[in-house]
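Asker: 3D model of this:
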Amino acid sequence: MSEKKLDVSDSSESAESGLMIATVRSTSKPWCATYPGPADRNFNYRKLLDNSENGIGNASKSPIKVAIIGAGPAGLTAAHELARSGLKNIHLYEASNRYGGRFWTKTLDPDNGEEQYSAMDAGAMRMPPFIDERAKRENPNPEQRRAEIRGGCSILSYYLNKFQISTGEFPNPGSKIAKTGIYYNEGSLEPDIKTDNDEEEERFQEDHRETNQRGKGTMLIWHGDQNDPPNEKLRNVKKKWDDWGNKVKKYVRKAYPTPGWPDFWKKIVTNYYDKTFRDVVLLPVIDDDEEHQKGNFGGLGMTEEEARIFYVIGAGDGGWGSFFNLSFLYVYRTFIHGFGTDLQVIEGLFDENGNRLRGPGQNNHTFDSLGGQIATPKYLGTSTITDCLLFGEIGGQSNTPALYGNHVKGMISKEPKADGLRLFFDSPVSKIEKLENGKVKLHVKYGVDKSFNFDFASQEYDAVIVTVPTHQFGTEIEVSGFNPKDEWPYDLQAYLAQAHWEPCVKVFVELITPYWEDPECPIPQIIESETFIRDTYGVRINKGTKGKQTGILLLSYTWWRDATKLVGYEDQELINLAVKEADRMLKNCKNMGSYDISRYVKFTKDQFGNINYKGWVHHWELQKNYKGAARLYDQRTWKNTQVPMMYNQLYSKKSKLYFAGEGYHVDAGWVEPAFRTAIDSVLRIFLHNGINILTEDFNFERDYPEYDPNFDPATHKVE
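Answerer: From the prediction side, this is the model:
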């Protein structure tokens, strides 16, 4: 086991944190995660859950009462695992009448009576399973691939396997399963190499020679059987990104699954914490093994022109231009550590033959503990995961089959009981108060008029798991009674006030038919462009009566500055503008014939005969409870971003507060950090309340890694 002494004063306590002198642990070798995995803590959470058949801890006799604020993936994971360990007194508070957080799936209405499965996901739509590179097969059959996905070294894979959730390969730009179109400089990039598809395209050109005169540009087509794009400028850009990534991965792959990873990670952070993505794109290349051993891999060495192309085309999952001025560490964590690899679309509950399965509570009226109606589970899209966490079987030591179910028993009465599993929706928390007796009290605004009353003011908790977005503090949630020295430090308060949530807009349209499956249609399934619609993805779930599934088109996917430009439009206006712009782009391409997006999109007509295309617009920036899609950060903010990540480790034992969710981590935009911080909270609640951890061969003090609160990349010397 690798240990390093904290650099603290000789006094019994650190002046800044009020903590006893301790050690900072690396993960013990048997509990190191496989590569790839998140950079900041290489602990095998999947193994922890696999080895905890009867629950993570033995909490069945524990009298403690736990509150969870927020019913997103983090809150539901924490509730699920606490209940699986036998804990009986759990109260979950959600400000809205829906659960799922940033898992927000809109399901489609039937098409001519045929149920549609290609759901529209406002939040995460492609999920990384973190498959051990050594376990991958080169050309797996469907059964083998399913086993790889469900066997990944991730909590996501654990739940996919537990609930038997169906997934499929996501059609990323440049992927093997989709045709990618690139529209750059109004279609000025031309193909410069011959492909197996050229003869087919020449026949199309001949068949459409009259309509080909509509435009002078070209939709550059990157076919799935091509490893590289068919244009020299694009190939040069991709090569520089691939060369840099492969070079880094060579060293990271060796260090990551070992107790020595934290020290190597510190070297990388020291070299890159002060750089933006743009800086590293333009930095010169370094090919020096001694420098690489020090965590310095230089930059991509791109020219300004190449950087502009990279801005539009991205690095494998869409344009990254909106992230060019953010911390490079965000991009590094994403692409080097597996968040952009093996990405899966979450389909829902289907059997191996593609037949849809019915899940618990589906199509039933569902209610919270006071009889308020809440959204019902659909088991389609990414929301399938949170559907299963709330309605699916718990197992372990739980005395109830699911979080949803017995939660109403004894509550809908004139004298409801306070103990047990309780779900409170439409119940925003307005204040978190530390009491003199050491417990925590929540002030709750129950926003829906009920005929049954519940005395929220009388509830006192031994632990509170907080999953709400950071901006809720200082606006809607007041924090009172916590000591700023060792419970609610000023640097945490500053972080909460300054945390940056990235705007994001998705514009979906419903399709009459999946045009990319029409052999006569040249429009690619994926389009990367510099127009205001930016990234376009066609998705169809290949399940059930697959020939009748029409699919959806994420016609416009934008972030940050590109997203804020679209905030002022009414939804229908924006949908119509996006279809119009897609048509304009295609009309300008001589290789698209007479084909337009609009001919494939469902529409209605108003009383004046005007066409309104059918779709859905989701602005994360405008959602009161979210105010953004992902919590991101700038360069030179290492210490700031670490404050919430280290809170559970440094302060939760005394404060009784625990942070969980993507808002308190650095890997935002995917669900894995929400899962992991939830499990971290559960472990520490057990540790702080004398509850034995049952996971086989696991000892918290020996095996669980901790962050180094004294590491500062600005002063750290790399040797």
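
Asker: From now on I want contacts and neighbour counts done on CA atoms only, so please keep to that.
Answerer: Will do.

Asker: gap between the closest residue to Pro489 other than its chain neighbours and Glu570?
Answerer: The shortest distance from Pro489 to any non-neighbouring residue, by CA to CA, 6 or more residues apart in numbering, is to Asn483 (7.4 Å). From Asn483 over to Glu570 the distance is 46 Å, taken as CA to CA, to the nearest Å.

Asker: The two: who's more crowded?
Answerer: Of the pair Asn483 and Glu570, Asn483 is the one with more neighbours under other CA atoms under 10 Å, namely 13 against 10.

Asker: Can you name the next helix or strand after the strand or helix carrying Lys267?
Answerer: Using DSSP states H and E, Lys267 sits in helix 261-272. Once the chain leaves helix 261-272, the next helix or strand it forms, by DSSP H and E, is helix 277-282.

Asker: in the very next helix or strand once past that following helix, what counts as buried?
Answerer: Per DSSP H and E, the first helix or strand lying C-terminal to helix 277-282 is helix 289-293. Within helix 289-293, the residues that count as buried by 16 or more other CA atoms under 10 Å are His292.

Asker: another one to check against the first:
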Amino acid sequence: MPAEYYLQAEVDPQHKAVCHQFPNPGSAPGNTGIYLNEGLGPRVDFPRPALIDWPYGQQPANADIQYLAAKATRFVTFVTDYIKDIYVENSQRWTELWQKMVAHYQSMTFDDLVMAPAMNVYAVDDGNFGGFGMNADEANLLYTIGTGDGSWGAFYSIGALWFLRCTLFGFGGSNLQTVSGYAAAESMPFYGMPVQDSAGNPLPSPTYRGIQSLVEYLFFAKAPQQPQSLYESDRARLFTRTAIARIHRRDDGRIELHTAGGQMEIYDEVFVSASQWATQMSMQFSGFSQAQLPQRKITASHTQHNISSCKLFFPLREQYWLRTDNRIPQVLVTDTFIQDAYALAWQGPERDPGVILASYTWEDDSLKLLPYDEKALVQKVLEKLRQITVETVGQDITAYIAQDRPVMIQWIREPGYNGCAKLYRQRDEAANFIDLSYNQDFAGQSHLYFVGENYGVEGGWTEPALRSAIDAVMQWLHQHQGRFMVQDFDFDRDYPRWSIR
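Answerer: Presented below is the predicted three-dimensional model:
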């Protein structure tokens, strides 16, 4: 994987990346608690409010939730068991099977997939592997609490193909990792030092912590056999607070970038990494012919769906789940307006008290929070967390939260994003295809490249964002007759190509 290479293979052995299992529900060492129907459980029959216990590495202690999980797991296992050997062949057989699966599932929402009958045998080679086989009551419970891991309702109106791509090809699940940073980071380049962009604006000092450490490494550290880092090079310029208002292609093929402040710079090529909605709302494109920037590409960018999300973080005063007298789970999964709460701490030279994502919401649940400013939302979330934990386990989780230091991210309000991630609707394959293939088919003429998570098909993940960027660079090198130094690699023969549809 590209991310693993930059995090592990290229760096000095003393600076290996430190990764830990992400505390997903069921994967948190401090256990998970599920709060449903005011604490009275899936059937509203608990004698008093209680958390459904989900011990680390085990199943939730509730038959209804276990049954939902079994149905979802059965479908995924049924499909993967059939396709895995064909997929690794990397042959025409896989291409044909995948095209049939796309033809069958691309018109379905995830809701349709949940309700589609389950299949036991793939007898007709038509790409139809059935669905979860849930009835209406089961689908409603899955919408509300998932398989114990939180509401799946945000995905119900999303295209079924997004779920299939992410689930079948290794995203999420119990193996999800969190990158806490590089070992011995204090001896890495520019650690903790004042740094600035090319316009003199201050940048956060690199600390090589979290997934941000990948970005910091690529920018501040020297590449192998290179005398300077990108940060030190005069040729690599970075402007972090210079909004682009217009991208214009000149008759000579070069690209003019016009800033919101009225400045203009000319470049040979331009890579656009802003999300599609943010690009639509802030930039104009001019001077491009239909052969260079077809209308269907512009329409795809304007109409693809970006999911909304809201996150509310706090520092913790201590890792409460490690206390011998603690009864509060490290992760809380609820059907309330806060949805889920995750606590996490990275172990480093100094004991980290950790942080808590006190409310993690998607789509409708995040839109419910839009009318509230940070102060009002903080009060509501803390009150709800206090109620849940006091009523169920007799302890107050907010006693461990640094309540005066919240950080709220409401993605739909972020002008640079205008949404959280591209989770496309059903019947969007034509738009997906031009997003995937534009750099291959048009960038050589337009000198314009689109890169990042919003131009892939597994929205919401780091790996597709990085893969999109690497693909754009590979296409640029090939279009400029670059020579690849990897032994026995031939771009035309070995590099995947999007076929014309």
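
Asker: Show me what the helix holding Lys267 of the first structure is packed against.
Answerer: When contacts are defined as 3 or more CA pairs under 8 Å, 6 or more residues apart in numbering; DSSP states H and E, helix 261-272 of the first structure sits against helix 328-336.

Asker: Give the aligned range of the helix it packs on in the second structure.
Answerer: Structural correspondence for helix 328-336 of the first structure: residues 160-168 of the second structure, per TM-score structural alignment.

Asker: Report the mean deviation for the matching stretch after fitting onto the first structure.
Answerer: Averaged over the aligned pairs, stretch 160-168 of the second structure sits 1.2 Å from the first structure after superposition, using mean CA distance after the TM-score superposition for the first structure.

Asker: Give me the contact list for that stretch.
Answerer: 76, 79-80, 102, 105-113, 172-173, 423-424, 426, 457-459 (CA atoms under 8 Å, 6 or more residues apart in numbering).

Asker: next one: stretch 670-680 of the first structure
Answerer: 45, 73-75, 77-78, 81, 124, 127-128, 154-156, 339, 648, 659-662, 665, 667.

Asker: 6 Å - rerun?
Answerer: Stretch 670-680 of the first structure has contacts (CA atoms under 6 Å, 6 or more residues apart in numbering) with Ala74, Ala78, Ala660, Gly661, Glu662.

Asker: And for the counterpart of Pro262 of the first structure in the second structure, the neighbour number?
Answerer: Counting by TM-score structural alignment, Pro262 of the first structure corresponds to Thr95 in the second structure. If you count neighbours by other CA under 10 Å, Thr95 of the second structure ends up with 13.

Asker: ok, now how distant is Thr95 of the second structure from Asp428 of the second structure?
Answerer: For Thr95 of the second structure relative to Asp428 of the second structure (CA to CA), the value is 19 Å.

Asker: Then Ser309 of the second structure?
Answerer: Relative to Asp428 of the second structure, and taking CA to CA, Ser309 of the second structure is found at 21 Å.

Asker: got it, and Tyr360 of the second structure?
Answerer: 27 Å.

Asker: more neighbours, those two?
Answerer: Shown here are Tyr360 of the second structure and Asp428; by other CA under 10 Å, Tyr360 has more neighbours (21 against 17).

Asker: Now that one. Nearest residue, chain neighbours left out?
Answerer: Lys311 (4.9 Å).

Asker: what do you get for Leu97 of the second structure?
Answerer: That would be Gly127: by CA to CA, 6+ apart, it lies 6.3 Å from Leu97 of the second structure.

Asker: Need the counterpart of that neighbour in the first structure.
Answerer: Gly127 of the second structure maps onto Gly295 in the first structure, by TM-score structural alignment.

Asker: Next, count neighbours for that match.
Answerer: Neighbours of Gly295 of the first structure (other CA under 10 Å): 24.

Asker: Could you check how far it is from Ile221 of the first structure?
Answerer: Distance from Gly295 of the first structure to Ile221 of the first structure, counting by CA to CA: 37 Å.

Asker: and what of Glu436 of the first structure?
Answerer: Glu436 of the first structure is 67 Å from Ile221 of the first structure, by CA to CA.

Asker: same thing with Gln293 of the first structure?
Answerer: The gap separating Gln293 of the first structure from Ile221 of the first structure is 40 Å, by CA to CA.

Asker: what's the answer for Lys624 of the first structure, then?
Answerer: 40 Å.

Asker: Ser430 of the first structure now?
Answerer: 53 Å.

Asker: Check Gly661 of the first structure too.
Answerer: 39 Å.

Asker: so what's the aligned partner of Arg636 of the first structure in the second structure up against?
Answerer: Aligning on TM-score structural alignment places Arg636 of the first structure opposite Arg427 in the second structure. Each residue near Arg427 of the second structure by CA under 6 Å, 6+ apart is listed here: Gln106, Ser107.

Asker: For Arg427 of the second structure, identify the helix or strand it belongs to.
Answerer: Counting by DSSP H and E, Arg427 of the second structure is found in no helix or strand.

Asker: and the spatially most central residue of the first structure, helix, strand or coil?
Answerer: Geometric centre of the first structure, nearest residue: Trp670, 1.4 Å, by CA atoms, centre = their mean. Here Trp670 of the first structure is recorded as coil under DSSP: H, G, I helix; E, B strand; the rest coil.

Asker: same question, the one 4 residues further on
Answerer: Using three-state DSSP, the secondary structure recorded for Ala674 of the first structure is helix.

Asker: what's the burial count for the counterpart of it in the second structure?
Answerer: Mapped onto the second structure by TM-score structural alignment, Ala674 of the first structure lines up with Ala465. Per other CA under 10 Å, the neighbour tally for Ala465 of the second structure reads 20.

Asker: just to revisit the earlier point, when Lys624 and Ile221 of the first structure are compared, which one has more neighbours?
Answerer: Per other CA under 10 Å, whichever of Lys624 of the first structure and Ile221 has more neighbours is Ile221, with 24 against 9.

Asker: what's the counterpart of the residue nearest to Tyr360 of the second structure in the first structure?
Answerer: Counting by TM-score structural alignment, Lys311 of the second structure lines up with Lys506 in the first structure.
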